[in-house]
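Participant: After the sequence you'll find the predicted model.
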Amino acid sequence: MRLATIRTATGTRAARVETNVAIPLGYPDVGALLAAADVQDINRIPPAGKPVPVEDADFAPVLTSPSKVICVGLNYRTHILEMGRELPEHPTLFAKFADTLIGARDDVVLPITSAEVDWEAELGVIIGTSLRRATREQAHAAIAGYTVVNDVSMRDWQWRTTQWLQGKAFERTTPVGPFLVTPDEVDHARDLEVRCEVDGSVMQHSRTSDLLFDPAATVAYISQFTTLRPGDLIATGTPGGVGAARDPKVFLAPGQTLLTVIEGLGECVNVCREEKE
């Protein structure tokens, strides 16, 4: 099953995607839908609007107001090595805010206060049921599905201190979507191709099998210190190929197109636009 959140004349709506159409449902986004219904029951929810061709859909972030956006840093072996780090014993975590999230076709805003905006293609994990201090098996079962994320990062802000939050939390910078794809369609994302392109040039190319901490392990770990709730989003880290690790360094510029693709999950296509004062 595929779910999305689309913009309509009356606001955002969760939608069930069938073949080439998105069928609006009576919930403001996929997070609200997951909070109200088990994934297995979503096929039985009646439509709340006319079907919209997927090619014409205006995709909002698949989750518009998650209670938590938690991200993993240094989680692909290739990326850890290119950054000159040792393999961590535990997941390296930081947070984002809902204000950072944009839709799969929205513009990425390049802030006027940063000159080093970088790409980070990532597998997104969406929680379907509440869990606290979960085992790996419980965490595995609580995953509603997977999505595409790009953790666009302001490196000059990120590296001002040893804490990364300020470089990761700029508004309107993080594409999420276009779909939630349920685990049965992608074998729980065990070995999916991950690719990031800038203006058609491949910058990152890897597979989710290179993850150091897989989705179930990451979800279980996070649940030890906070309750995860339906619609929470976890970005699982990025593979090698980021602009900051290149020699010379390369960063995003206005007018460039950022393409983020994960096999079986879809793609985000976002034009970079300079922030207006």
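Facilitator: Happy to help now that I have it. For clarity, every value in this text was computed on a predicted model and none was experimentally measured.

Participant: When you work out contacts or count neighbours from here on, use the C-alpha atoms and nothing else.
Facilitator: Fine.

Participant: what about the residue lying closest to D106 once chain neighbours are set aside, neighbour count?
Facilitator: Nearest non-adjacent residue to D106, counting by Cα to Cα, 6 or more residues apart in numbering: N270, 5.7 Å away. Neighbours of N270 under the rule other Cα atoms under 10 Å: 25.

Participant: The structure to be compared is supplied as follows:
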Amino acid sequence: MRIARFSLDGNVAFGVVEGEDSQPDSLLIDIIRGIPFAAFERSGTKVPLSKVRLLPPVLPSKVVAIGRNYADHAAELGNEVPDVPFAFFKPSTSVIGPGDRIIHPTFSADVQHEAELAVVIGRLCHQVPRERAHEVILGYTCANDLTARDTQRAEKQWARAKGFDGSCPLGPWVETGLSVEQAGDLAVTCTVNGELRQAGRTSQMVNGILDLIVNVTEAMTLLPGDVILTGTPAGVGPLRAGDEVAVSIEGIGTLTNKVITRD
């Protein structure tokens, strides 16, 4: 099931996306009664996807991102793979949705794309044992962990480099129909203006989805709608104003955003 969050005539709602991706003009949203983090019903009121504005599929209280979780990406930046998951935060203000503009920050000359699988948490959880970690997952979506690489190198701390406004595009929806095993072996790609930049598989992750949930919840409580970013494969590179960047994940969808400069 694909659950989208959208705006229509000034109203915000959740809905289930129906139809085949091969026929995008036929995609519909069946508006739901309730929220996806609890029992809900389909209303039967269906709207063409083309008539709504897709929003970030969730509004996380926090985004917990995992760095250097693909060995080839760590190597391309001259870093070692850490012995344990290497986590950092992206604030809620970094989150934007599909089709939203990425405003290139004025303090950086080298903003780079990082295509990632995002795990969306479905319930409040803390100190989750590995054998139950799958129970706290609502589903999965696409993410772009935008990084001001020059700022990251210069400042050591990653707060500004990873947390600037708009640095965490998410979408286009949450796919709830994938098992952890399926999500653990999906193709992840990134294109810029149609040119392939990144191509990897989630099976290349050093630390898998369940292990990341265990590691993160050992330290903090996750709330419904919180997101864990699972790392990026090799091939990261710069984005310039005017570029269109698209993150695609097999079985989920494609997240597309355009880069602009601040007015």
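Facilitator: Done, it's in. None of the values given here were measured: they were computed from a predicted structure.

Participant: Please name the residues that touch the residue nearest to D106 of structure 1.
Facilitator: N270 of structure 1 sits next to A104, R105, D106, D107, V108, P175, T257, L258, L259 when contact means Cα atoms under 8 Å, 6 or more residues apart in numbering.

Participant: What's it aligned with over in structure 2?
Facilitator: Alignment note (TM-score structural alignment): N270 of structure 1 maps to N257 of structure 2.

Participant: That match and N193 of structure 2, how far apart?
Facilitator: 10 Å (Cα to Cα, to the nearest Å).

Participant: Report the set of residues contacting both of these two.
Facilitator: In contact with both N257 of structure 2 and N193: E244, V245, using Cα under 8 Å, 6+ apart.

Participant: Just give me the match in structure 1 for A246 of structure 2.
Facilitator: Match for A246 of structure 2 (TM-score structural alignment): L259.

Participant: That match against V202, yeah?
Facilitator: No. Here L259 of structure 1 lies out of contact with V202, judged by Cα atoms under 8 Å, at a distance of 9.2 Å.

Participant: So if I had to pick from the two, which one is more boxed in?
Facilitator: Taking neighbours as other Cα under 10 Å, L259 of structure 1 and V202 compare with L259 leading, 24 against 12.

Participant: So the more buried one, which state does it fall into?
Facilitator: Secondary structure, DSSP: H, G, I helix; E, B strand; the rest coil: L259 of structure 1 is strand.

Participant: Please name the residues that touch it.
Facilitator: C196, E197, V198, D199, G200, E267, C268, V269, N270.

Participant: quick one: the strands in the stretch 51-200 of structure 2?
Facilitator: With DSSP state E, counting those that start in this stretch as the criterion, the stretch 51-200 of structure 2 has strands at 53-54, 63-67, 86-90, 95-96, 101-104, 111-113, 115-121, 137-144, 147-148, 168-175, 187-192, 195-201.

Participant: Include distance to I32 of structure 2 when you put those into CSV, please.
Facilitator: CSV is the format used below for the strands of the stretch 51-200 of structure 2 (distance: least, Cα to Cα, whole Å):
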stretch, distance to I32 of structure 2
strand 53-54, 15
strand 63-67, 25
strand 86-90, 29
strand 95-96, 22
strand 101-104, 27
strand 111-113, 33
strand 115-121, 19
strand 137-144, 16
strand 147-148, 35
strand 168-175, 14
strand 187-192, 29
strand 195-201, 33
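
Participant: So the residue opposite L101 of structure 1 in structure 2 once aligned versus I102 of structure 2, what's the distance?
Facilitator: Using TM-score structural alignment, the equivalent of L101 of structure 1 in structure 2 is V95. Relative to I102 of structure 2, V95 of structure 2 is positioned 10 Å away (Cα to Cα).

Participant: Over to L49 of structure 2?
Facilitator: Distance of L49 of structure 2 to I102 of structure 2, given as Cα to Cα: 22 Å.

Participant: Now the equivalent of P91 of structure 1 over in structure 2. Nearest residue, chain neighbours left out?
Facilitator: Applying TM-score structural alignment, one finds that P91 of structure 1 aligns to P85 in structure 2. In space, not counting the residues next to it along the chain, P85 of structure 2 is nearest to I66; the distance is 6.5 Å by Cα to Cα, 6+ apart.

Participant: What residue in structure 1 is paired with that neighbour?
Facilitator: I66 of structure 2 maps onto V72 in structure 1, by TM-score structural alignment.

Participant: what residues are up against its match?
Facilitator: V72 of structure 1 neighbours (Cα under 8 Å, 6+ apart): P91, T92, L93, F94, I234, A235, T236, G237.

Participant: what sits against the match of L101 of structure 1?
Facilitator: Counted by Cα under 8 Å, 6+ apart, V95 of structure 2 has contacts P56, L59, D165, G166, S167, C168, P169, L170.

Participant: Same question for R133 of structure 1.
Facilitator: Taking Cα under 8 Å, 6+ apart, we find R133 of structure 1 in contact with A220, Y221, S223, Q224, F225, T227.

Participant: For ChimeraX, write the selection for the buried entries among the residues you listed.
Facilitator: Restricted to buried positions by 16 or more other Cα atoms under 10 Å, the ChimeraX selection for the contacts of R133 of structure 1 reads:
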select :220,221,223
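
Participant: okay if I get the contacts of R133 of structure 1 as TSV plus secondary structure and distance to E137 of structure 1?
Facilitator: Output for these, formatted as TSV (DSSP: H, G, I helix; E, B strand; the rest coil; distance: Cα to Cα, whole Å):
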residue	secondary structure	distance to E137 of structure 1
A220	helix	9
Y221	helix	12
S223	coil	13
Q224	coil	14
F225	coil	17
T227	coil	16
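
Participant: quick check, nearest of the contacts of R133 of structure 1 to D41 of structure 1?
Facilitator: Nearest to D41 of structure 1 among the contacts of R133 of structure 1: T227, at 23.6 Å, using Cα to Cα.

Participant: And the aligned partner of the closest one in structure 2, how close does it get to V136 of structure 2?
Facilitator: Matched across to structure 2, T227 of structure 1 falls on T221, judged by TM-score structural alignment. According to Cα to Cα, T221 of structure 2 stands 12 Å off from V136 of structure 2.
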